[in-house]
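Asks: only geometry, no sequence info:
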């Protein structure tokens, strides 16, 4: 039975390929893939549903057309209630909370909330046409879904001020140089680069990947000493796993491991 959270979606759709253990969340509101207020709630629910779906190992967030997203529906901000607006950052942080690896495939305009939800993903593969921006200053506003905070953690305060306070557009190559993007490829190569990353990630232990993601998220703002302590606890727990035993055995037998996620 199809999860009700995955159907009748506002401005996007979900495609699941059980054979490749992959789910695609596809923004599909041409021509600019504007993200509405209700859509943000639905995106959160979809990530939660896919996190619970045993068929899915890897999630890809992508879009139809030449632009990932030009951002939110501007008029919707004036119509939204204060209570609804207070949930914006929580909804857009759904990729970060998801225990599974999440890849953002960005091309063309990736502005506002489109940039913010991409920053919440684990990997950002961009094409050379990609332009990242947080243009809220042009509206007399600031980013409201975690964009400035996540960006500052990646590139530092000086570059974040340059992007946020000037509403600057950052090309894909510059995003790669600044550590925002994981990889930057020609536009025609975006899909196959994402496909290759999906296959690469699937080859690892799902248990070890979930552990690594949670550890890195939890220790992002910790002291080095605390982060090392957390790492030690996670390492110790994984030593008891079937996947670790399989990995060590496969290494000595010079074969590819067959991880089961236990």
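Replies: Arrived safely. Remember, predicted model here, so these are calculated numbers, not experimental data.
Asks: Please count neighbours and contacts with C-alpha atoms only from this point.
Replies: OK.
Asks: Checking my notes, residue 47 in a helix, right?
Replies: Yes - checked against DSSP: H, G, I helix; E, B strand; the rest coil, residue 47 lies within a helix.
Asks: ok, it - contacts?
Replies: With contact taken as CA atoms under 8 Å, 6 or more residues apart in numbering, residue 47 is in contact with 94-95, 98.
Asks: Most neighbours out of those residues, which is it?
Replies: residue 95 (27 neighbours; other CA atoms under 10 Å).
Asks: surely that residue meets residue 117?
Replies: Yes - contact criterion CA atoms under 8 Å: residue 95 and residue 117 qualify, at 7.4 Å.
Asks: hang on, isn't residue 143 packed against residue 150?
Replies: No - the pair residue 143 / residue 150 is not scored as a contact, 10.7 Å apart, by CA under 8 Å.
Asks: here's the one I want to compare it with:
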């Protein structure tokens, strides 16, 4: 998709969410906006995937933020939609929800209030989870005679281990933002009235770094999730070697010695 086509697509009206682009701060926001609980419809997931892909290809965007209007991030999916969806549609749920992880650019999610079901699964696919103290994370599918179907239990187990994952999935237990920070799910946990400021601060922090080094680090870390240590070290060495020939690395070294701020261009 060309840049004009991408911009036209992102200027569209979307069901259940909206897209905001701040080119001056190289930031794009995907804002869940179906109050009061921001329920995520089945059809919405595929369009969300398309939006993440479009923002990843957008020249004016360095950092993507997923957030929501109101006191709750999302209470989860449209329950009735599960019974109405075709098997083919359901088979694509995990792929669509994994879109933030596939983005080359860093993706931040700002959570507050209920962050349940697919809302939690989308958050787990992001790179940085900023939680308000009001946040309640849960995978409550056992209450429906089901299990998480979009990567929730799998991603969670990688982060917190088998015992805590069974506690959350098999008992449908909720945990707070503070507990999520303690367990390694949340990157930060802040007072509710500081969530937006914490998000802005992280966006500006990430913008300081080389886009090329950020893309490389994200892909390397994601790809090495299941690799043996020896393979992970080997891959890190290859990526390090490639970055040594980049203009951004030269700029970083020269700026360091000149005691000035580096200006990275992603090259």
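Replies: Noted; the coordinates are in hand. None of the values given here were measured: they were computed from a predicted structure.
Asks: looking at it, residue 152 of structure 1 is touching residue 163, isn't it?
Replies: No - Residue 152 of structure 1 lies out of contact with residue 163 (CA under 8 Å); the separation is 10.0 Å.
Asks: When those two are compared, which one has more neighbours?
Replies: Counted by other CA under 10 Å, residue 152 of structure 1 and residue 163 do not tie: residue 163 has more neighbours, with 19 against 14.
Asks: Might you report the residue contacts of the corresponding residue of structure 2 for the more buried one?
Replies: Under the alignment (TM-score structural alignment), residue 163 of structure 1 pairs with residue 168 of structure 2. By CA under 8 Å, 6+ apart, the contact list for residue 168 of structure 2 reads 138-139, 174.
Asks: Tell me which of those residues you also see in structure 1.
Replies: Contacts conserved in structure 1 for these, using both residues aligned by TM-score structural alignment, their matches' CA atoms under 8 Å: 138-139, 174.
Asks: Please enumerate the strands of the stretch 51-200 of structure 1.
Replies: 58-63, 102-106, 109-111, 123-127, 131-133, 170-171, 183-185 (DSSP state E, counting those that start in this stretch).
Asks: And those: which comes nearest residue 205 of structure 1?
Replies: strand 58-63 (12.1 Å; CA to CA).
Asks: how about the closest one, which residues of structure 2 does it hit?
Replies: Residue span in structure 2 matched to strand 58-63 of structure 1, by TM-score structural alignment: 63-68.
Asks: what's the mean distance for that stretch versus structure 1?
Replies: When structure 1 is overlaid, stretch 63-68 of structure 2 sits 0.2 Å from its aligned residues on average, using mean CA distance after the TM-score superposition for structure 1.
Asks: now do the same end-to-end measure for stretch 69-80 of structure 2.
Replies: Distance between the boundary residues of stretch 69-80 of structure 2 (CA to CA, to the nearest Å) amounts to 23 Å.
Asks: Quick check: buried residues in it?
Replies: 69-77 (16 or more other CA atoms under 10 Å).
Asks: Now render those residues as a markdown table, adding distance to residue 38 of structure 2.
Replies: Shown next, in a markdown table, are the buried residues of stretch 69-80 of structure 2 (distance: CA to CA, whole Å):
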| residue | distance to residue 38 of structure 2 |
| --- | --- |
| 69 | 8 |
| 70 | 8 |
| 71 | 10 |
| 72 | 7 |
| 73 | 7 |
| 74 | 5 |
| 75 | 7 |
| 76 | 8 |
| 77 | 9 |
